[in-house]
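> here is a sequence with its predicted model. Questions after.
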Amino acid sequence: MSMELDKDAHKAALDSLEKYLRDELELDVGNLEIAGLLTFFVQEIGPSLYNKGVRAAQEQMQARVADIDMEVYADEFGYWKKSPRRR
């Protein structure tokens, strides 16, 4: 699966990465280098984060499916249980 950011997220990520490099590491890096670094991060690390999200979603869905019997369960043959006087 191809990892890509949409246009707005890509721009925000570039701005954030540039600010981090400048403010935290005191590096003055050009836009082309920043874009290359972002592309590397997205392609190299993105799939791991994506897969982690998929696993978390699968776990959530499996937990919900496991609990579905409690949500939609109906007691069977309960007519005689409702009134102890009936025989």
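All right, it came through fine. This is a predicted model, so every value here is computed, not measured. Residues are numbered from 1 along each chain as shown.
> every contact and neighbour count from this point should use C-alpha atoms.
Fine.
> mind listing the helices for the chain?
7-23, 31-72, 79-82 (DSSP state H).
> looking at those, which is closest to residue 1?
Nearest to residue 1 among those is helix 31-72; the distance by C-alpha to C-alpha comes to 8.2 Å.
> same for that closest one, what does it pack against?
helix 7-23 (3 or more C-alpha pairs under 8 Å, 6 or more residues apart in numbering; DSSP states H and E).
> structure two is appended below for comparative analysis:
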Amino acid sequence: MNMVKKITKEEKKQIVSSIQEYFEMERGEEIGSIAAEQLLDFFMKELGPYIYNQGIRDAKGMVEEKVMNLEEDILSLERPVGRKLY
């Protein structure tokens, strides 16, 4: 799965620009847009699945929490049954 294809051209352009800025500011090196795109492609391929899977785990946890709260809310609507003896 190539996750780079899932980002827009504008997003890719912005990320490539950020990579170039990072190299210039942090490493004192200039890299071209092709090198920055290749680096982006490499990291998306290598790190993308880890980041994606963590997002899935986070979403699963959030849904589980919401379902638990919904269950509690529904159960709180129950009415007592049977006769009350006074």
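Nice, thanks for sending it over. Since the model is a prediction, treat every value here as computed from it, not as a measurement.
> okay, the helices of structure 1 in a markdown table with mean neighbour count and distance to residue 1 of structure 1 next?
Converted to a markdown table, the helices of structure 1 look like this (neighbours: other C-alpha atoms under 10 Å; distance: least, C-alpha to C-alpha, whole Å):
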| stretch | mean neighbour count | distance to residue 1 of structure 1 |
| --- | --- | --- |
| helix 7-23 | 14 | 18 |
| helix 31-72 | 12 | 8 |
| helix 79-82 | 9 | 55 |
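> any idea how far residue 62 of structure 2 is from the most centrally placed residue in structure 2?
Geometric centre of structure 2, nearest residue: residue 55, 4.1 Å, by C-alpha atoms, centre = their mean. Separation of residue 55 of structure 2 from residue 62 of structure 2 (C-alpha to C-alpha, to the nearest Å): 11 Å.
> so what corresponds to the residue nearest to the centre of structure 2 in structure 1?
Aligned counterpart of residue 55 of structure 2 in structure 1: residue 53 (TM-score structural alignment).
> repeat for residue 43 of structure 2
Under the alignment (TM-score structural alignment), residue 43 of structure 2 maps onto residue 41 of structure 1.
> please name the residues that touch its match.
Residues in contact with residue 41 of structure 1 (C-alpha atoms under 8 Å, 6 or more residues apart in numbering): none are found.
> the nearest residue to residue 32 of structure 2 once chain neighbours are set aside and residue 14 of structure 2, how far apart?
Spatial nearest neighbour of residue 32 of structure 2, excluding adjacent residues (C-alpha to C-alpha, 6 or more residues apart in numbering): residue 20 at 7.2 Å. Distance from residue 20 of structure 2 to residue 14 of structure 2, counting by C-alpha to C-alpha: 10 Å.
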